[in-house]
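> This is a predicted model, with the sequence first.
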Amino acid sequence: MTKLFNHIMVPVDFSDVSELAIEKSIDIANHFKCNIHLVFTETPGLFSKHSGHLFSSLSGVPADAEARLVRLQNQYTDQLNQGLSIHSCIRQGNKNRSVIDYARRHRIDLVMVGRGATMVDNMFNRGFNINEITKGVKCPVITIREETGQDAWLNIVLPVCSALPIRKIMFASYLARKYNSRIHLLSIAGDENNQDADGNQYLHKSYQLLRENTNIHVECHTMRGHNIAEATMRFAEKINADLIVVNPGKETMLSGVVNKLFKGFLFNESKIPVMTISTAGIS
């Protein structure tokens, strides 16, 4: 089986939730024998509520940022299995562009991002744009929120729409083999008399693909609804899922004017970790 994860990147802002992302990356790194990259980026002349420091108008970096990053590196290196390592880097400029550039330059295979606990946090804390990052890095991006536990990913929810989700299946099955997970394939039907023919067609094809090529436990589910992101979040919460695997676009877009105005995407609102995967890899 091809090794999909070799280098994990964690954007760091010294908040509790970014440390939570580091802790989860340690677990994944030990499972898949990966190295970890901690990257701190800040824009000049702005105050970070997470770090509690005023940034220099010249450098954009708090005076103790390097020392704090080294402390994190030393703290978590001891938790890695022998032979694995943690690298750290300080960058300046736009947060999203910095993540994308670093990921491309260092061949990052997985990005772990800590998210604020509320829509307001994500709107006003100059957080990361997951859609932009996912499309830019072309590797999976996992978002972790403060409510996230540290248990293994035993139940993975994978929505299926109007195409066969090959890349989602590839990464979900890769994780499922390591964690002995159960994959829940999910599609939606508009109402009792109007079944989503495409969704059900590809739901069954996805199930067949997994059953014929793996020994992973797989279940198929159909929920009534018109928004796949909302149905996915409801279903994942109902079964106490540990991970949701989606493509950017309609699978992450919650309905309603408020959600459109205040970035109410699935990866912002879900208390369950969300892995967002671009439909195409880097060429």
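Everything's here; your move.

> Please make it C-alpha for all contacts and neighbour counts, starting now.
OK.

> give me every residue that touches residue 182.
154, 155, 156, 176, 216, 217, 218, 219 (CA atoms under 8 Å, 6 or more residues apart in numbering).

> Among these, pick out the one closest to residue 122, please.
residue 156 (24.5 Å; CA to CA).

> okay, now the one to match up with it:
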Amino acid sequence: MAIAFNTLLIPVDFSQNTDIAVKKAAELAGKEGAEFHLLHVLRAGSEVDEKFQRLESMIAATYPMIRVRRHLLRGRSVQRAIIECAELLRPDLIVIGKSKPPKKWFGFRGISPDIIAKKSNYPVLTVKPGSADCKTRVILIPIRNFLPERKLEWAVMLAKRYRAQVHLLAIQDRQEHKDWALPQVFLKAYHQMREHLHHPIEYSATGRQSTAKAALNCAELIMADMIVVNPETESGVSGIAGYRHISDLLGKDSKIQVLDIQPYKSELQN
């Protein structure tokens, strides 16, 4: 399955978050041209026309092949606005720039990239300012108890686009039975990647119970630039501070990008 980046939805707050989201979206769009849909959620009495004009001028000057459309929505929930806009636009990808919380815009009723990906069914890439000047060289793919077809398709496409190394991480939940399907699923995932990528596929295994933390620990160990996860089950972290997205555990200067991809319905039924 070929994956194109013709339509990208970028929530904007005109801060450093916006700058990094636009830059990473442009990296993926490349020279092919794309349409950026810039979404801003207005508070009562706010005026952003001049900010939009400056942002649009910057994109036109830096990325002349990209078309830009602006969207202004009023409401108190940024997350709901993103989901509603995605349902209308049907983007190929949603790109969210996010500094380490708390942050004024993202603290406004908060957003969870994985919940957006799950409810909208569109992939969500979360990037931190630290990834601005970093190339994507290593992509980490957690593998659990089912074959993540959609996630693997995206991993192949991204690995080819960035000429990046792929690392598969087998994660066995301690609560699962010993005779479960991880070895078989992992081998299928490995061979599927080998069929589409010419360079060697790296791999490792862990028995950690928290998938998100296991993926993050491995990403830091192998110096990965991107983690491709299923939303909530692989990107959610529960603790004393409540539920958090894996990106909230990353510092502002982290180069690690997180891509949440909701599985195909057929995957969830198996």
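Sure, I can see it. Predicted model only: the values in this text are computed from it and were never measured.

> rewinding a little: tell me the one of the contacts of residue 182 of structure 1 nearest residue 54 of structure 1?
residue 156 (40.6 Å).

> What's the match for the closest one in structure 2?
Alignment note: residue 156 of structure 1 maps to residue 139 in structure 2; criterion TM-score structural alignment.

> One more: residue 135 of structure 1?
Match for residue 135 of structure 1 (TM-score structural alignment): residue 118.

> Count the neighbours of that match for me.
Residue 118 of structure 2 is flanked by 19 other residues according to other CA atoms under 10 Å.

> That one in helix, strand or coil?
helix (DSSP: H, G, I helix; E, B strand; the rest coil).

> That one contacts residue 262, doesn't it?
Yes - the criterion here is CA atoms under 8 Å, and residue 118 of structure 2 meets it with residue 262 at 5.5 Å.

> just to revisit the earlier point, give the buried subset of the contacts of residue 182 of structure 1 as a PyMOL selection command.
Per 16 or more other CA atoms under 10 Å, the buried members of the contacts of residue 182 of structure 1 correspond to this PyMOL selection:
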select buried, resi 154+155+156+176+216+217+218
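
> what separates the match of residue 156 of structure 1 from residue 3 of structure 2, distance-wise?
Separation of residue 139 of structure 2 from residue 3 of structure 2 (CA to CA, to the nearest Å): 17 Å.

> ditto for residue 233 of structure 2
24 Å.

> Ok, residue 185 of structure 2 next?
24 Å.

> Looking at these two, which one has more neighbours?
residue 185 (17 against 11).

> can you give me the strands in the stretch 151-270 of structure 2?
Here the stretch 151-270 of structure 2 has its strands, by DSSP state E, counting those that start in this stretch, at 165-171, 202-206, 226-229, 236-237, 244-245, 257-260.

> Over in structure 1, tell me which residue corresponds to residue 96 of structure 2.
Under TM-score structural alignment, residue 96 of structure 2 pairs with residue 113 in structure 1.

> for the residue nearest to that match when sequence neighbours are not counted, helix, strand, or coil?
Nearest residue to residue 113 of structure 1 in three dimensions, chain neighbours excluded: residue 143, at 4.8 Å (CA to CA, 6 or more residues apart in numbering). Assigned with three-state DSSP, residue 143 of structure 1 falls in the strand class.

> Quick check: residue 143 of structure 1 touching residue 269?
No - between residue 143 of structure 1 and residue 269 there is no contact under CA under 8 Å: 10.3 Å.

> the more surrounded of those two?
residue 143 (25 against 22).

> That one and residue 245 of structure 1, how far apart?
For residue 143 of structure 1 relative to residue 245 of structure 1 (CA to CA), the value is 11 Å.

> any common contacting residues for the two?
With CA under 8 Å, 6+ apart, residue 143 of structure 1 and residue 245 have common neighbours 274, 275.

> Next, count neighbours for the counterpart of residue 81 of structure 2 in structure 1.
Mapped onto structure 1 by TM-score structural alignment, residue 81 of structure 2 lines up with residue 98. Residue 98 of structure 1 has 20 neighbouring residues, counting by other CA under 10 Å.

> do residue 107 of structure 2 as well
Neighbour tally, residue 107 of structure 2, other CA under 10 Å: 11.
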